[in-house]
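S.K.: take a look and give me a structure for this.
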Amino acid sequence: ILEFWKKDKIFQRSLKNREGNKKFIFYEGPPTANAKPGVHHVLARAFKDIFPRYKTMKGYYVSRKGGWDTHGLPVEIEIEKKLGINSKTEIEEFGVKRFNELCRKSVLEYIKDWIEMTDRIAFWIDTSDAYFTFTNDYIETIWWILKQIYDKDLLYQGYKVIAYCPRCGTPLSSHEVAQGYREVEDPSVYVKFKLKDEDSYFLVWTTTPWTLLSNVALAINPDEDYVKISKNDERLILAKTLLEEIVKQPFKTLETFKGSSLIGKRYKPLFNYITPEKDC
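M.R.: Sure, this is the predicted structure:
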């Protein structure tokens, strides 16, 4: 079937037969040619093929121009692995021009594998006139588009906290951050905070002990039941539901009250690096 489609130019004829018809615009989100395609790429390209093919069957003219994402961090990391280098300094010592040439050569080699896979799964798209994101024409087009957006006053400068890779020297996308997600065991600690107006302590649990250096507030559930207990000549305040789990017998329960009664209470911080200017 593939040979028949190729020999008789079925894809090209499906376009030619619909020239002049109402257009359905399709933009190929270019795959990054930093490695050979995997199984998940087959799935993504199958999804991309469904809608243009359906619209073509409905009589629309659907031009499908292929494209390749051929520059950026994934490509550079691939070449770094091949060269056995791991920093910007090593790239500069190797030579930026030589490094860029290897990046271009690498993506062109992988594109052959991508085209073979694309044809094999019958994803109809024009790869004979594909765009490459590393070409000057493409880059200048992006700058031109950005200038049009700027002239229409649609750009603004803002601030956002983002993840940053010190090794790569670049911000990371949310997708890249998610790729590094893993479950780990982390330390947690129980801490006592002494109240300022009485000889009692808040018993606090935190999974981020490094934040204690700058601690200025504690979280209280106003609807939760809290208890004040006496143990080893100390008075501790904690959530009632956690009492048996956290504190071993013997202890004596002195009071039971709602968390709302604790709001506004002041306590002594463990460290004096930060002094809050006002109450929470």
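S.K.: every contact and neighbour count from this point should use C-alpha atoms.
M.R.: Fine.
S.K.: spatially nearest residue to residue 128 (excluding sequence neighbours)?
M.R.: If the residues on either side of it in the chain are set aside, residue 128 comes closest to residue 66, at 7.9 Å by CA to CA, 6 or more residues apart in numbering.
S.K.: quick one: neighbours of the one you found, just the number.
M.R.: 20 (other CA atoms under 10 Å).
S.K.: is it within a helix or a strand, and which one?
M.R.: For residue 66, the host element (DSSP states H and E) is strand 65-68.
S.K.: who does that strand touch, helix- and strand-wise?
M.R.: Helices and strands touching strand 65-68, by 3 or more CA pairs under 8 Å, 6 or more residues apart in numbering; DSSP states H and E, are strand 126-132.
S.K.: residue 104 is in contact with residue 76, correct?
M.R.: No. Residue 76 is beyond contact range of residue 104, at 9.8 Å (criterion: CA atoms under 8 Å).
S.K.: which one's more surrounded, the two?
M.R.: residue 76 (21 against 17).
S.K.: please name the nearest non-neighbouring residue to the more buried one.
M.R.: Using CA to CA, 6+ apart, the closest residue to residue 76 is residue 103 (6.4 Å).
S.K.: please generate a structure for the following sequence too, so the two can be compared:
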Amino acid sequence: ETVCRATAPLLPLTTEEIWRGLTGGRSVHLADYPAADQLPADDALVAAMDTVREVCSATSALRKARSLRNRLPLSTLTVVVADPAALEGFESIVADEVNVKAVRLLAADADEAAAYGVEQKLTVNARAAGPRLGKDVQQAIKGSKSGDWSVAEDGTVTAGGLALVEGEYTLETVAGAADDTTAVGMLPTGGFVALDTTVTDELAAEGLARDLVRAVQQARRDAGLEVSDRIRLVVGGSEALQAAARTHEQMVCEETLTTSYAVGPADADAPLVDLGAGEKATLSVSRA
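M.R.: Predicted structure coming up:
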């Protein structure tokens, strides 16, 4: 009942039904909102979901940087964090959100993680370190740029043989790339994601079919059809589009409520619909 009252502003109709079934009361919206100490708390779950959001945000940024549209499925996303066990069970959420076939969890200290070219970078703040180090600050800067720097077990940072204090330097983890088919992005709270950007023929065909679904849904709206209306659909286009439409016929029909489906060359007398990704199609949509 407490959770029902707490979520009522977000899910008014659903919580109303649950509330009446549980309590027999008139309305959940007439009940008092619960005090904070009455609500269940799960700090581990909150932390995990925060990381999931970071993973999805970083992956979406990689897609955008590589011009990989959201409807195009990709094969694998590798998530490298200090505690991968904390994210177990959330792989399907990430996969659905960023449209990948599989999500792998990898520990940051695993040997495989080093293959992604992620490394730490030290930058000396000359303005902050100069007053203390004097002319030796140049030696520290040269050490940071040449790789002559280290971090001791107690956290002490040394560059060019000179110890630096907090505020005199910035230590950050920067992303590299394992190869041309992998995009790497950092997570704000530590760790990184590695996205396999290889687009196989199968993935391209599925992405094209999803583009087709989007176009058909728009055509349904333009035709003034109701959400529940079943339709007849005729799709025309290039050989690549025809192949994708036939391969993913079941998905297209289920998503668009199509009961009669035909695929062939583009209709020369019908207007072309831009699907994106360089493909166009002719669509004939009518109520079944």
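S.K.: can you calculate the TM-score here?
M.R.: With the length set by TM-score structural alignment, normalised by the length of the first structure, the two chains reach a TM-score of 0.19; 93 aligned residues with a CA RMSD of 6.4 Å.
S.K.: can you give me the buried ones in the following helix or strand past the strand holding residue 66 of the first structure?
M.R.: Next along the chain after strand 65-68 of the first structure, taking DSSP H and E as the criterion, comes helix 73-83. For helix 73-83 of the first structure, a neighbour-count test (16 or more other CA atoms under 10 Å) marks 75-80 as buried.
S.K.: residue 213 of the second structure: which element?
M.R.: Applying DSSP H and E, one finds residue 213 of the second structure within helix 201-222.
S.K.: which elements pack onto the following helix or strand past that helix?
M.R.: Going down the chain from helix 201-222 of the second structure, the next helix or strand is strand 231-237, by DSSP H and E. When contacts are defined as 3+ CA pairs under 8 Å, 6+ apart, strand 231-237 of the second structure packs onto helix 239-247, strand 258-264, strand 279-287.
S.K.: what residues does the second one touch?
M.R.: The contact list for strand 258-264 of the second structure (CA atoms under 8 Å, 6 or more residues apart in numbering) reads 230-237, 242, 245-246, 252-253, 288.
S.K.: so which bits of that strand are buried?
M.R.: Buried, per 16+ other CA under 10 Å, within strand 258-264 of the second structure: 258, 261, 263-264.
S.K.: doesn't residue 6 of the second structure fall inside a helix?
M.R.: Yes. Assessed with DSSP: H, G, I helix; E, B strand; the rest coil, residue 6 of the second structure lies in a helix.
S.K.: can you tell me how far it is from residue 12 of the second structure?
M.R.: Distance of residue 6 of the second structure to residue 12 of the second structure, given as CA to CA, to the nearest Å: 10 Å.
S.K.: of the two, which one has the most company?
M.R.: Legend: neighbour count by other CA under 10 Å for residue 6 of the second structure and residue 12, higher for residue 6 (19 against 14).
S.K.: measure the more buried one to residue 49 of the second structure for me?
M.R.: Using CA to CA, we find residue 6 of the second structure at a distance of 19 Å from residue 49 of the second structure.
S.K.: could you do residue 149 of the second structure as well?
M.R.: 36 Å.
S.K.: okay, these two: which has more neighbours?
M.R.: residue 149 (21 against 15).
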